[in-house]
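Chemist: My questions concern the predicted model and sequence given below.
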Amino acid sequence: MRTFNVTDFGEVEVVGQHSYTGQARPREQAKIGVSLQEVCCSCEMELLDSRYMSSKAFESHVLGDAMSALDRALETSFFLMTNDEIARVVVCLPGKLVNVSEDVSFMCTAHLRIEENSRPVYELTPADKLGIAVKYKNMGVSLYKEGLLHKQTLAFFVFSDAVKWLCMIPPDEAEDLFQEVMTIKMQCYNNIALFHLQQHNYNLCVVAATILLNVDEGNVKALYRRAVANTEMQNYELAAEDLRAALLLDPNNKSLKRQQDMIKRKQKDLTDKYAVAMKKMFS
C-alpha cells in the first residue's frame, strides 16, 4: 500500500511502491467514487467542510471540483492513484486554510474507483475547455463572495485552474470563441490581482494586473489595483500614472480620487523627509 503525504495544496511525497496493474489514473473532471476509512483528524470534522467526508462511500464526485482545502488536498493524491487502488493519505494543512488557529493534520485510508474517466485533453474541443474554465471561474466567484479568508485563498487556486484551461485553447482553433475566452481570462486575472492585493503580495498583484492591462489597457479595476500595489511599494510615479489613466476613463470614481490624494500626501511626506535629511547633512 502506498502512502501519499500531502502538504498545502500541491506538494506530495509518495512513499512505497505500487505494482503495475494496467489500471488507469483518473483525469481532471473524471467521475470518481471514494471510500475513506480509518479517519483521524486533529480538529472537528465539520470545520473541514469536506464533501468527500460528508458523502456516502463511493458516492459520485467530479475530480477537480473541490470546494474546500481538505478536498483539494485529497484530490491531489487521487490524481496519482489508479482505479481501485487503496492507499494511505496523510494531509497537513495550515490552520488559515481551514479557518482554525492551529495547523490541521488528517489521515485516512482511501479506496478510489473511477466511474467514468474524462477524455484526454487532446480530445477536448475548445468549447469543452472553455466550459470547464467557466465552471471554475464561477466556483471561484462563489467562494470569494463568502468573504472568508480561507475561502478566498481557495478561490485564488480555482481562478488559476480556470486560467490553466483557457491557456490550453489555441487561438487559431477557436476564432469564434476568442472574445469569450479573453473575457473570462481577464476576469480571472482581475480576481487574482485582487487576492494578491488583499494578501499584501504587491509584486504578484502588479504582475496579474499587468497581464490584464496588456490586453485591456482601459480596465479601470486593474489600473486601480496596480496603483494601490505600487503605492504600497512606494512606486509613487507608476501609481500616479495608472490613476491618471483610470480617472480619464472614470472621472467620478471616488476610490481613484482618494488613492490619488493619498499618493500626493505620501510624496509630500517623502520630499519633506529628504529635505530634512539634506539640511542635516550640510548643516
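Modeler: Arrived safely.
Chemist: C-alpha from now on. contacts and neighbour counts both.
Modeler: Noted.
Chemist: Other residues contacting stretch 55-62?
Modeler: 29-36, 112-113, 115 (CA atoms under 8 Å, 6 or more residues apart in numbering).
Chemist: Comparison target below:
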Amino acid sequence: MRIIDIACWEVLNVEGEWAYNGKSAPRDGSKICVHITNECCSCEIELLESRYLVCEAEETVVFGEAVSAFDRSLELALSVMNDDETALINIKLPRKYVDDEADNDDITFTCQLGLKIIENAKLIFEHSPEEKMARAIRYKNLGVGLYKEGSFSKQVSAFFMFSQSVKWLVTINTEEAQSSLAEIKAIKMHCYNNLGLYHLRNHQYRLAVAATVTVLNEDPENIKALYRRSVANTELQNYEKAEEDIQAALLLDPNNTLIKKQVEILKKRQKMLSHKYAEAMKKYFA
C-alpha cells in the first residue's frame, strides 16, 4: 500500500511500490466512488466541509469539482492513484483555509483511501470545443458563486475554479469554434479579472498585474482591469504606470467612487515619496 503526503495542494511525497494495473488515474469529470476509513483529524470534521467524507457507500462523485480546500487536497491524492487502489493519505493544510477565524496553525488529516473509477472521463484533447466550453462555463460559474460567499476560504476555492476555467478555454482550437470566439473571450476576461482581484486581496501584486495585463491586452478599456492594475502598481511603487491606468479608468468612468478614491491614494503616495527623496537629498548635501 502506497503512502501519499499532501501539503497545501502539493504532492510532497509518494512512498511504496506503484503496481500499474493498466488503468489510468481519474480525469476531470470522471465519475468515481471513494471509501475512506481509519480517518484521524486534528480539527472538527465539520470544518473541512468535505463532500467525500459524507459520501454514502457506493455513492458516485464527479472528480475535479472539489469546492473545499480539504477536498482539493484529497483530489490531488486521488489524481496520482490507480483505479481500485487503496493508499494511506496524510494531508496538512493551513487552518485558515478551513476556518476564517483561525491563526497560522496547520491542520492534519490521515486516512486510508480507496478509489473506484466508475466512468473515466475523456482525455482533454478528445473533448469537442462545445464540451470544453461547457466545462469552462461550469468552473467559471462555480467560482463566481464561491467568491460571492465572501470568506477567505471560499475565495481561495474560487481562485482554483477560475484557473480551471481558463485551463479548459485555452485548449479550444479557435479555428473549430469561430462562432464562439466572442463568448470564449468574455469568459476568459471574466476569469482573469477575478484572478487579478484575488491576487490583490492577498497582496500578490505582481501576480495581480500579470492577470490584469492579460485582460487589457484583449480589452484596453476594461475599467476593472485598469483600476486593479493601478492599485497593484501603486503597492509596487510603480507610480507612473499606476497614474496612467487610473487616469484612463477615470476618463472612462468619471463618477466611479473607487476610482476617485484611488486617485487620491496615489497622489498621497507620490507626495510621500517626493518628500522622502527631498529629505534624503538634504542629508546627502548637508
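Modeler: Cool, the structure landed. Please read these numbers as outputs of a predicted model, since none were measured by experiment.
Chemist: Comparing the helix ranked longest in the second structure with the first structure, how large is the average distance?
Modeler: Longest helix in the second structure by number of residues (criterion: DSSP state H): helix 257-285. With mean CA distance after the TM-score superposition for the first structure, helix 257-285 of the second structure departs from the first structure by a mean of 1.9 Å once superposed.
Chemist: Nearest to residue 195 of the first structure among the contacts of stretch 55-62 of the first structure?
Modeler: Using CA to CA, residue 29 comes nearest to residue 195 of the first structure of the contacts of stretch 55-62 of the first structure, at 25.5 Å.
Chemist: Tell me how many other residues crowd the closest residue to that closest one other than its chain neighbours.
Modeler: Closest residue to residue 29 of the first structure apart from its sequence neighbours, by CA to CA, 6 or more residues apart in numbering: residue 63 at 4.9 Å. Around residue 63 of the first structure there are 23 other residues, counting by other CA atoms under 10 Å.
Chemist: Quick one: residues contacting residue 63 of the first structure.
Modeler: 26-32, 75.
Chemist: how near is the nearest residue to residue 71 of the second structure once chain neighbours are set aside to residue 123 of the second structure?
Modeler: Among residues not flanking residue 71 of the second structure along the chain, residue 50 sits closest, at 5.8 Å (CA to CA, 6+ apart). For residue 50 of the second structure, the distance to residue 123 of the second structure equals 26 Å [CA to CA, to the nearest Å].
Chemist: out of these two, which sits in the more crowded spot?
Modeler: Neighbour count, other CA under 10 Å: between residue 50 of the second structure and residue 123, residue 50 has more, with 18 against 9.
Chemist: what about the more buried one, which SS state?
Modeler: coil (DSSP: H, G, I helix; E, B strand; the rest coil).
Chemist: Trace residue 264 of the first structure over to the second structure, please.
Modeler: Applying TM-score structural alignment, one finds that residue 264 of the first structure aligns to residue 267 in the second structure.
Chemist: Relative to residue 280 of the second structure, how far out is its match?
Modeler: 20 Å.
Chemist: Same question for residue 269 of the second structure.
Modeler: Taking CA to CA, one finds residue 269 of the second structure at 17 Å from residue 280 of the second structure.
Chemist: what does residue 231 of the second structure give?
Modeler: The value you get for residue 231 of the second structure to residue 280 of the second structure, if CA to CA is used, is 26 Å.
Chemist: ditto for residue 195 of the second structure
Modeler: 38 Å.
Chemist: which pair in the contacts of stretch 55-62 of the first structure spans the largest distance?
Modeler: Between all members of the contacts of stretch 55-62 of the first structure, the farthest pair (by CA to CA) comes out as 29 and 36, at 19.9 Å.
Chemist: These two: which is more packed in?
Modeler: For residue 29 of the first structure versus residue 36, neighbours defined as other CA under 10 Å are more numerous around residue 36 (21 against 16).
Chemist: can you tell me the helix or strand for that one?
Modeler: strand 31-41 (DSSP states H and E).
Chemist: coming back round to it: residue 195 and residue 280 of the second structure: which is more packed in?
Modeler: Between residue 195 of the second structure and residue 280, residue 195 has the larger neighbour count (other CA under 10 Å), namely 23 against 12.
Chemist: hey, where'd the strands end up in the second structure?
Modeler: 2-7, 10-15, 31-41, 61-62, 86-94, 106-119 (DSSP state E).
Chemist: Distance to residue 54 of the second structure added to those strands, as JSON lines?
Modeler: Listed next are those as JSON lines, based on distance: least, CA to CA, whole Å:
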{"stretch": "strand 2-7", "distance to residue 54 of the second structure": "21"}
{"stretch": "strand 10-15", "distance to residue 54 of the second structure": "24"}
{"stretch": "strand 31-41", "distance to residue 54 of the second structure": "10"}
{"stretch": "strand 61-62", "distance to residue 54 of the second structure": "11"}
{"stretch": "strand 86-94", "distance to residue 54 of the second structure": "17"}
{"stretch": "strand 106-119", "distance to residue 54 of the second structure": "14"}
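Chemist: And those strands: which comes nearest residue 201 of the second structure?
Modeler: Per CA to CA, nearest to residue 201 of the second structure of those: strand 86-94, 17.8 Å.
Chemist: contact partners of the closest one?
Modeler: Contacts of strand 86-94 of the second structure (CA under 8 Å, 6+ apart): 1-8, 70, 73-74, 77, 81, 104-115.
Chemist: Residue 192 of the second structure maps to what in the first structure?
Modeler: In the first structure, residue 192 of the second structure lands on residue 189 (TM-score structural alignment).
Chemist: Any idea how many residues pack against that match?
Modeler: 25.
Chemist: again, but for residue 37 of the first structure
Modeler: By the criterion of other CA under 10 Å, residue 37 of the first structure has 14 neighbours.
Chemist: What of residue 233 of the first structure?
Modeler: Neighbours of residue 233 of the first structure using other CA under 10 Å come to 12.
Chemist: so it sits right up against residue 202, yeah?
Modeler: Yes - taking CA atoms under 8 Å as the definition, residue 233 of the first structure is a contact partner of residue 202 at 7.2 Å.
Chemist: Residue 215 of the first structure pairs with which position in the second structure?
Modeler: Match for residue 215 of the first structure (TM-score structural alignment): residue 218.
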